[in-house]
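>>> Structure of the sequence below:
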Amino acid sequence: MKAIVCQSFGDPRQVAKVEELPMPGAPAHNEVTIDVAYATVSHATELLIRGTYQSDPPLPFSPGTEVYGRIVACGADVVGLKPGDRVVAMRRWGGYAQRINCRATTVYRVPEALSWQQALPLPLSYGTAYSALVWKAQITPQDQIVVLGAGSGVGLAAVEIASTLGAQVIAVASSEEKRQLARAHGAHLALSSADENLVQKIKTETEGGASIIFDPVGAQLMEQVFKSTAQGAQILSIGFAAGRPPKLPQNIMLVKNLTLHGFFYGQYIGWTPTDQSVRYETQMRGMMRALQQLAIDGRIRPEIVKTYEIDALCAALDDLNERRVTGKIAITINGDLE
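Presented below is the predicted three-dimensional model:
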């Protein structure tokens, strides 16, 4: 079978190669075997390849964390899944291969009412946004939320989910195209991340400050937007797409009674040193059913905006880094398995 393999960490152009590998063996007792049709690409993909992510896979390894495909075999003790099912699945790595074995705890059946393009972005981007906003921040319709990086996969998902749940959403994005997309997906207002008056505009729109900041960007942008928080606001730290964590003044956090939530979605899906996915499986499956129903009802609109061939991973990463794409992208592994 074909797979993208990294024999070492480094520049994706140098180390990520399409190779022929043997098929995986039979699934273990709590695993399923999946023929992978498509897999998503994100900024974290490049971090993993370069060896600068939170944890490193053993070498050699195949990247790829979020896949769509069909089950071809099930191990013992697997319940609720069967060969032939269309599924989406999450792994720490290993998804860029034509056939994979995956723990059943993070494999989710796709309803017939959803296309693969709708189903594939749900587990990671929408799952991260939903769990952070609902489980951690306990968002309400009274909240006024600022979403940074609103043109990214997880940022746009946060815009949609917060809007669907009744909150007022201010999207912050780098280009007019991304801001238009955020407005089309439910943002009440979309502002430029380069706007010199960004903080004042947020304060004016929210009549005093945002109650939630959703931050997958970090660095200077978060340091700036931090000044727009209301008394008692919550900050959701999701990631650092800009390259570094923000430096937030603790004295301001104290006098404004701010709450900073560090949020690592990986805790719920087995991406920690001790795999806790079994502990959270029921909670995760409930969330996935909710997200799938929101998509079926048209209340959220997940989509894959562009696909690339398996040998074009570096082009996909270049498009992400140069901000030439807005939303979620994927590479073709086996292609259409319908």
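
>>> contacts, neighbours, all on C-alpha from now
Will do.

>>> Can you classify the residue nearest the centre of the chain as helix, strand or coil?
Centroid-nearest residue in the chain, with CA atoms, centre = their mean: Ser125, separated by 2.6 Å. Following DSSP: H, G, I helix; E, B strand; the rest coil, we place Ser125 in the helix state.

>>> Contact partners for it?
Ser125 sits next to 153-155, 157 when contact means CA atoms under 8 Å, 6 or more residues apart in numbering.

>>> what's the burial count for Glu20?
12 (other CA atoms under 10 Å).

>>> To clarify, my last question referred to Val305.
Neighbours of Val305 (other CA under 10 Å): 12.

>>> got it, and the one 4 residues further on?
By other CA under 10 Å, the residues close to Glu309 number 15.

>>> Just say helix, strand or coil for Asp35.
With three-state DSSP as the basis, Asp35 sits in strand.

>>> What separation do you get for it and Met23?
Asp35 is 10 Å from Met23, where distance means CA to CA, to the nearest Å.

>>> For those two, list the residues in contact with both.
If you check Asp35 and Met23 against CA under 8 Å, 6+ apart, the residues they both contact are Arg99.

>>> When these two are compared, which one has more neighbours?
Neighbours per residue, other CA under 10 Å: of Asp35 and Met23, the larger number sits with Asp35, 24 against 13.

>>> Now the second one, please; I'll put the structures next to each other:
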Amino acid sequence: MFAVYAAEPSPQDPIAALRVGDRPEPEVPTGWVRVGVRAASLNMHDLWTLRGVGIKADKFPMILGCDGAGVLDDGTEVVLHSVIGDPAWTGDETLDPGRTLLTEKHQGTFADHVVVPARNALPKPADLSFAEAACMGTAWLTAYRMLFVKSGLRPGQTMLVQGASGGVATALVQLGRAAGFRVWVTGRTEEKRALAVELGAHAAFESGARLPERVDAVFETVGKATWSHSMKALKPGGIAVISGATSGDATAAELQRLFFLQLRVVGSTMGTREELGDLLAFCALNGLRPRIGQELPLERAEEGLRAMLDGDTAGKIVFTR
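Coordinates of the predicted model:
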């Protein structure tokens, strides 16, 4: 079958590890299902896989792609949940020490077919296209959990999203606006800030700019480049919710500010199957659609990966079959 995959780890030049070509058709274990992939979205995780981060060397070659939407063998249209845990685990699967994502242990979605546990294939809402549905499993689910499970915000309060144009950031803007929060964003360019306002942000500021007032919560996926600004932006008692650090780890924890202002710092990773179901329902109720910045045939996956590597994103990058 046709697939886009990482041939080996390439820490310094991730694109050098990228291959496009034939891979064996997947076997379908008991309790799993085969999905004919119609669309798959790109995540930063795919670049980490190409670099060899979070994956053992013996797992290469690895088909890329955490997220996807497609069709079961019986014709059912589905959205994929990419967190695969121990079947014996009960409770929040994101806390399962044995959990994994597609592309870490199991082959991913950038292919004609992918196999997942049956519970990881959720019904696709009829009003979402395959491309839109393919954005939900990682970026939008991550944003949903950050906002509604971890932050504790109430409608009417103010949230700041650092780095306005990525997949998680654009999802936070749209979800936050729909839920009744005052949404502020930062962005490195005028174009990125304009996109955030178009998606529903009430105000957009240059990266690191002094804000008109402090905020109730900051949502972080950037890390080192924005961490100090995030700490300075919070009200006393405010919360920073973190789901990534694309610019690297913060060089200083700002501990004096943290304890003196009684700030809270909370980590958030992906989300549960139940939260994905709630997210899909929330989007249907509010008419929300993910912002797709670039839609390409899977054969042109290298273009999308280079755009992400260069930071040239304006919403999600989606590959279609």
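
>>> TM-score for this pair?
With the length set by TM-score structural alignment, normalised by the length of the second structure, the two chains reach a TM-score of 0.85; 295 aligned residues with a CA RMSD of 1.9 Å.

>>> What lines up with the residue nearest to the centre of the first structure in the second structure?
In the second structure, the residue paired with Ser125 of the first structure is Ala139, using TM-score structural alignment.

>>> do Lys247 of the first structure as well
Matched to the second structure by TM-score structural alignment, Lys247 of the first structure sits across from Ala252.

>>> burial count for its match?
9.

>>> So for it, what's the nearest residue that isn't a sequence neighbour?
Residue nearest to Ala252 of the second structure in three dimensions, not counting chain neighbours: Ser228, with 7.9 Å by CA to CA, 6 or more residues apart in numbering.

>>> Remind me which helix or strand that neighbour belongs to.
helix 227-233 (DSSP states H and E).

>>> Show me what that helix is packed against.
strand 215-220 (3 or more CA pairs under 8 Å, 6 or more residues apart in numbering; DSSP states H and E).

>>> Give me the contact list for the strand it packs on.
For strand 215-220 of the second structure, using CA under 8 Å, 6+ apart, the contacting residues are 146, 151, 153, 157-162, 226-227, 230, 233-235, 237-245.

>>> matching residues in the first structure for that strand?
Aligned by TM-score structural alignment, strand 215-220 of the second structure corresponds to residues 210-215 of the first structure.

>>> just stretch 233-242 of the second structure next, same as before
Mapping stretch 233-242 of the second structure onto the first structure (TM-score structural alignment) gives residues 228-237.

>>> Check which residues of that stretch are buried.
228-230, 232-237 (16 or more other CA atoms under 10 Å).

>>> same deal with stretch 35-51 of the first structure?
Buried residues in stretch 35-51 of the first structure (16+ other CA under 10 Å): 35-42, 44-50.

>>> What is the equivalent residue in the first structure for Pro26 of the second structure?
Matched by TM-score structural alignment, Pro26 of the second structure corresponds to Pro24 in the first structure.

>>> Quick check: closest non-adjacent residue to its match.
Among residues not flanking Pro24 of the first structure along the chain, Ile100 sits closest, at 6.4 Å (CA to CA, 6+ apart).

>>> Ala69 of the second structure too?
Val79 is the one closest to Ala69 of the second structure (CA to CA, 6+ apart), at 4.5 Å.

>>> my read: the one you found touches Arg119, true?
No: the pair Val79 of the second structure / Arg119 is not scored as a contact, 10.8 Å apart, by CA atoms under 8 Å.

>>> Fine by me, thanks again.
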